[in-house]
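Visitor: Pasting the sequence and the predicted coordinates here, then a few questions.
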Amino acid sequence: MKTSSFLKKIAWGLVIFIGLSNAVSAQKIQVNGKVMLAADSSALPGVTIRIKNTNIGVVSNSQGNYTIQANIGDTLHFSFIGLEIQNIPVKERKLNVYLKEDEMVMEEATIVTGYGVTHHESAKFKLHSGMRIRGGAMPLAYTQNTEEYNKFAANRFLPALNEPLSTFSIDVDNAAYSNVRRFINQGTFPPVDAIRTEEFLNYFTYNYPAPQEKDPVSITTEVSNAPWNTQHKLVHIGIKAKEVSTDNLPASNLVFLIDVSGSMSDANKLPLLKSSLKLLVKQLRPQDRVAIVTYANHTKEVLASTPGSDKAKILDAIDGLYASGGTAGGDGIQRAYRVAESNFTKGGNNRIILATDGDFNIGISSPRELEKMIETKRTSGIYLTVLGFGMGNYKDNRMQVLAEKGNGNHAYIDNLTEAKKVLVNEFGGTLFTVAKDVKIQVEFNPAKVQAYRLIGYESRLLEAKDFNDDTKDAGEMGAGHSVTALYEIIPVGVKSNFAPNIDPLKYQKTEKNEKKMLTDSPELLTVKLRYKQPDSHKSSKMEVTVIDNNTPIKKSSENFRFSAAVAGFGMLLQNSDYKNNFTFDDVIDLAKQATNYDPEGYRKEFIRLVESAALLK
């Protein structure tokens, strides 16, 4: 009996020990440290730090510092072009890392000091700060942050009785989310003007029904309580563009317009840009064609239009790019349009893909001048996609202007995972337009709605008369794209400090029969949408009505809950007047209730990002 009792104690001890070991190994901690060059302990900005076998990662900042949430027992993967990769298990919160030179890369490197180029064939050299390495590491710290963002004021509540119409152009851009993610992963909060909530919402895919009729888009609506103010309602509007299989996509005439100026030399700029475009080249078909135009002090057609079947030739041209000189961006754009026009494919996808940090300083450089030039070119049927890279001098404001006025879209690429999302996973949506000049007009029923505010889309607002004006430019939707918009509503009868206080109108009286008609209608609002086919100048209209069925948020769809969580996150980062007592923990709880539909894992990544922001707060 004593032996049996003793053995039981040992068994229970082993169970407890194993349980505690597993608990320790699964403990989530915030790991921080500094990445340095082993040769001289200089800081390494732009190093990618990833949790191995996941898509979770961060980039070291300009001082080489990083912060990442990981579990004890995870392995951190440190990689930097030109340096040896290190895989280090997480054992404690502090982890400084020294990366050594990769001798295989260094032997064939080209050193670029300042704007001069010196070739060293099969010669080893010491890497130090102040050097640029073609195809290799660029461990340069930023001396000054000169990033630029357009200023805007968040939308306010408007009275439905006086202003019943809300009109805006759709926006499929998602650059703001990946850019803000970059700030948070580096351990800092982003500038307020970098937070465009609509681009947060549209970064993610939603489980919307595909169009069934002749229209290239479908409309989905839903109403529930606003999670940050339960007396208010939240209206969710989802637009889904039709899917088109790659085999059925029209032939592409692409021009890669690549910034190879000196400002692009850092590791997270031209080297990442080249790797990103290689992912796109692999998707090309024989009927597709690619030309490459570069700009620095001068513009150059590096590659004449080449069929997608000759991938080796295209990839060789990309490999041969290196950074030096000034930034004649305006001249580069003009030349790229000339190349695209000379190879125009009728009925095909004619598009310029501009890859840059947006820092133009030679020729046409002001946003207003660029805007006017792009507007004159967009009537040619050539679209403009803008891919942003880098940090420190990133010109987000110019990217927005170029993409919006060029009938294209804007993405920010901070790592290869994001490049894969934009150029591989969302290949059709990024490059192939199925509906153009898409705009939405919402009419609110003042018998049900006291006041409303559109969450985001501040730079996309239109006048009511613009909705029926087919000459008014609006946004484009690519194959498989989705667009999400949210309205926060103050119902009639709810007392709110946010409701506008306006005296009753003296000269505009509502007739009794009209008032009764409004009161009897169960409709909360009507959503109207206009679009044009890609080859048409005349718009078509779609229309749906929305009724509030008093659905509690716990019974709302995952689409609704996740979009509300994303909007709440944007409000917290903006320190919005409307956030009330909503917290990062509330965002996390809401998002965790909406992860069943997460084909690429982006929703789970969002939760990790919010957790990181909460720790910073």
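Guide: Arrived safely.
Visitor: make it CA atoms for all contacts and neighbour counts henceforth
Guide: Will do.
Visitor: Next up, the contacts around E443.
Guide: P164, L165, S166, L525, T526, V527 (Cα atoms under 8 Å, 6 or more residues apart in numbering).
Visitor: Among the residues you listed, which one lies nearest to N501?
Guide: Ranked by distance to N501 (Cα to Cα), those are led by P164 at 15.6 Å.
Visitor: just checking, that closest one touches F444?
Guide: Yes. Counting by Cα atoms under 8 Å, P164 touches F444, with 5.1 Å between them.
Visitor: P446 is in contact with L165, correct?
Guide: No. With contact defined as Cα under 8 Å, L165 does not count as touching P446 (10.7 Å).
Visitor: of those two, who's got more company?
Guide: P446 (21 against 18; other Cα atoms under 10 Å).
Visitor: Just give me the neighbour total for the closest residue to S459 other than its chain neighbours.
Guide: Leaving aside its chain neighbours, S459 sits nearest to F152 (7.6 Å; criterion: Cα to Cα, 6 or more residues apart in numbering). A total of 13 residues lie near F152 under the criterion other Cα under 10 Å.
Visitor: and here's the other structure:
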Amino acid sequence: MKNLVLFLSFVLFGINTIAQHTLKGVVYDDQNQPVPFANVMIKSITDDQLIKGQTSDLNGAFLFERISESKVKLVVSSVEFEPYEKTIDFKKESTVEVEVHLKAGAKLEEVMVISRKEVHKVQSVSAYKMSSANVVSASYGYAGGSIGNYNPNYNTEAYDHIEENGYKSVTKEPLSTLSIDVDRASYSNVRRYINDGQLPPKDAVRVEEMINYFSYDYETPYGNTPLKVTTTYTTCPWNTNHNLVHIGLKSKEIDMDEAPSNNLVFLLDVSGSMNNPDKLPLLKKGLGLLVNEMRPDDKVSIVVYAGAAGVVLEPTTGKNKEKILESLNNLSAGGSTAGGAGIKLAYKLAKENFMKNGNNRVILATDGDFNIGASSDGEMVELIESKRDDGIFLTVLGFGTGNIKDSKMEKLADHGNGNYAYIDNILEAKKTLVNEMGGTLVTVAKDVKFQLEFNPTHVKEYRLIGYENRLLEAEDFNDDTKDAGELGAGHCVTAIYEIIPAGSSESHTDIDPLKYQEEHDSENAHTDELLTVKVRYKLPDEKKSTKLELPVKANRIDFSQTNEDVRFSAAVAAYGMLLRDSKHKGESTYEMVMKLARDAKGEDRDGYRAAFVQMVDMTQLLDKRDS
């Protein structure tokens, strides 16, 4: 018996030893400089299947632990470098350290030259196949030159004009109706401007996207309801005569290991305008992070568009990550921008490979420049709307500077059952595509709308902060054919109303008293209810909406007594108003914003709130309007 115990101990010890192999190292270029965000994989020697994958950190380092195989193949790849392979043998030692030195790869020289006549001819066919090695660079130079030319110093960024929301009289307009918004693009775009040492254009500042960039610890839904609403009625920190109504919406969270399988089509802009480090190279590294998170049953296809649109990668499962990464790494920019043809082809591919119980999504990554084919906002929106009823959702990722078509990309996302994010650096790519992958990729509710009815007994006038391009007519709330916002898994949505209490002598509405209507003529007006919040939503595969209704009591608490989420989101709202130089900013200052944000920073596990405070500090130094 004793011998049997000893034998089993040796066996278990041997198994445990095998399971504890570690591989660590650093990736360098041929100048001995660290290469961050390189794709690092270990594969099976016997069948070449992927075992584990990751990207190197900012110092080029990587670490694999608990490797059970005694021998593996190390494969490293990165943009503009030749692939690297090495066999790692753990027989002699349980921990192996390596230095990977990548050699610069030969740049592709082939040039895609397509005349205007030829472009139209190519676009007249449904699609054509191209290998990733043939998606190539074109020369670029002066703006306004021939097709395919691009001047990186020529700024054509475009933003829709925002007419800031004003106050509404409760007796004249008691209902406020809006589509929810989970886009975050405005925040990272504003950050890009601040980091570049300049204030953003006012129209680049969408306050609701600034607020919704952050996650909040709202109550999570339970049961079969995919969302839950929480409300707070409090004083206003930038105007002591006003109050705030804070509304938080939280969607249910999903364990991504148990989430539906993904059918993803990457629709990638490889036109000449993408030929900058903060565009196509960043795009490839960012999507590489997402690929490394893929499961075996997930599928990825890649469609590119430049002078024309083509399929670079047929549907490929997560078992072949190295093939997907190789296709990404081989892409290079050149040509003009046939965005319309690319969108049609991407949706066609997504529909052909549709997963009935899965997540079917097109991920469009671009600087937003659509200059050939369907190019006007109206045409592109019409095209996207025609595809959304197929059960295919849309994610739009914006990249780069000087050429960003923010207004167009926001419209595409809004009308295509989708969301829009702006990627200004690799950490933002990680936040959007890895940390918040559920919210970005998995839709739990669609066509989500808010409608608030204010009680004139307690509220004289109200103003919605932000959401200017998300406002709906009152009758749209009950109209199930009216498109509205989509809510991803684990998403938070925040809406803040600034209100003037009943009895105040202050008024911002210049409307004559109504002659034939009585004020406060309802018995319900004489209650302690401040307002009623109503929410409508549809499940992703349904066409009929469900309504939730929540009365809110007029029990106001002091702003200092509210929770961290209410105080931090109010700080971000005040910052947005300062950037827009809003006439409603009241006594807001950058110092006030920083103090509110610091005091409400909370756990801040990922450091986003601390980074916000730093950005506000930088803004104050740039903005001479606020001393």
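Guide: Perfect, I can see it now. What you are looking at is a predicted structure, and each value in this text was computed from that prediction instead of being measured.
Visitor: thinking again about what came up before, neighbour count for P164 and F444 of structure 1, which is higher?
Guide: For the pair P164 of structure 1 and F444, the greater number of neighbours falls to F444 (25 against 19), based on other Cα under 10 Å.
Visitor: Contacts only, for the more buried one.
Guide: So, once contact is read as Cα under 8 Å, 6+ apart, F444 of structure 1 ends up touching A160, P164, L165, L524, L525, T526.
Visitor: and N195 of structure 2, what pairs with it in structure 1?
Guide: In structure 1, N195 of structure 2 lines up with N185, judged by TM-score structural alignment.
Visitor: Show me where the stretch 301-450 of structure 2 has its helices.
Guide: 321-329, 339-352, 377-388, 406-415, 426-430, 437-441 (DSSP state H, counting those that start in this stretch).
Visitor: who wins for proximity to K52 of structure 2 among those?
Guide: Comparing those by Cα to Cα, helix 321-329 comes nearest, at 10.1 Å.
Visitor: Which other helices and strands does the closest one contact?
Guide: On a contact count with 3 or more Cα pairs under 8 Å, 6 or more residues apart in numbering; DSSP states H and E, helix 321-329 of structure 2 meets helix 280-292, strand 309-317.
Visitor: can I get these in JSON lines with mean neighbour count?
Guide: Converted to JSON lines, those look like this (neighbours: other Cα atoms under 10 Å):
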{"stretch": "helix 280-292", "mean neighbour count": "23"}
{"stretch": "strand 309-317", "mean neighbour count": "22"}
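Visitor: Could you dump the ones you listed into TSV and include distance to Y420 of structure 2?
Guide: Shown next, in TSV, are these (distance: least, Cα to Cα, whole Å):
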stretch	distance to Y420 of structure 2
helix 280-292	15
strand 309-317	22
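Visitor: Compare these and report which one is nearest to L328 of structure 2.
Guide: Per Cα to Cα, nearest to L328 of structure 2 of these: helix 280-292, 5.9 Å.
Visitor: What range does the closest one cover in structure 1?
Guide: Residue span in structure 1 matched to helix 280-292 of structure 2, by TM-score structural alignment: 270-282.
Visitor: what about the matching stretch, distance to the chain center?
Guide: Distance of stretch 270-282 of structure 1 from its chain centroid, counting by Cα atoms, centre = their mean, to the nearest Å, is 18 Å.
Visitor: same question, stretch 390-402 of structure 2
Guide: With Cα atoms, centre = their mean as the basis, the mean position of stretch 390-402 of structure 2 lies at 9 Å from the chain mean.
Visitor: What residues sit buried inside it?
Guide: G391, I392, F393, L394, T395, V396, L397, G398, F399, G400, T401 (16 or more other Cα atoms under 10 Å).
Visitor: now stretch 250-263 of structure 2
Guide: Of all the residues in stretch 250-263 of structure 2, those buried under the rule 16+ other Cα under 10 Å are K250, S251, K252, E253, I254, P260, S261, N262, N263.
Visitor: Could you verify my assumption that the last one touches E352?
Guide: When you say that, I think you mean N263 of structure 2. No. The pair N263 of structure 2 and E352 does not pass the contact test of Cα under 8 Å, sitting 10.3 Å apart.
Visitor: which residues are common contacts for the two?
Guide: Going by Cα under 8 Å, 6+ apart, no residue sits against N263 of structure 2 while also sitting against E352.
Visitor: Trace L37 of structure 1 over to structure 2, please.
Guide: Match for L37 of structure 1 (TM-score structural alignment): no aligned residue.
Visitor: how many neighbours does L37 of structure 1 have?
Guide: Neighbours of L37 of structure 1 (other Cα under 10 Å): 20.
Visitor: Is it in contact with L99, as I believe?
Guide: Yes. When contacts are counted by Cα under 8 Å, L37 of structure 1 is listed as touching L99 (5.2 Å).
Visitor: Neighbours of the match of N195 of structure 2, how many?
Guide: Around N185 of structure 1 there are 22 residues (other Cα under 10 Å).
Visitor: Contact partners for the closest residue to it other than its chain neighbours?
Guide: Spatial nearest neighbour of N185 of structure 1, excluding adjacent residues (Cα to Cα, 6+ apart): V58 at 5.1 Å. V58 of structure 1 makes contacts with T48, I49, R50, Y66, T67, I68, R182, N185, Q186, as judged by Cα under 8 Å, 6+ apart.
Visitor: Then the third one would be within a strand, right?
Guide: If I follow you right, that is R50 of structure 1. Yes. Judged by DSSP: H, G, I helix; E, B strand; the rest coil, R50 of structure 1 forms part of a strand.
Visitor: I'd say it and F80 touch.
Guide: No. Judged on Cα under 8 Å, R50 of structure 1 makes no contact with F80 at a distance of 11.6 Å.
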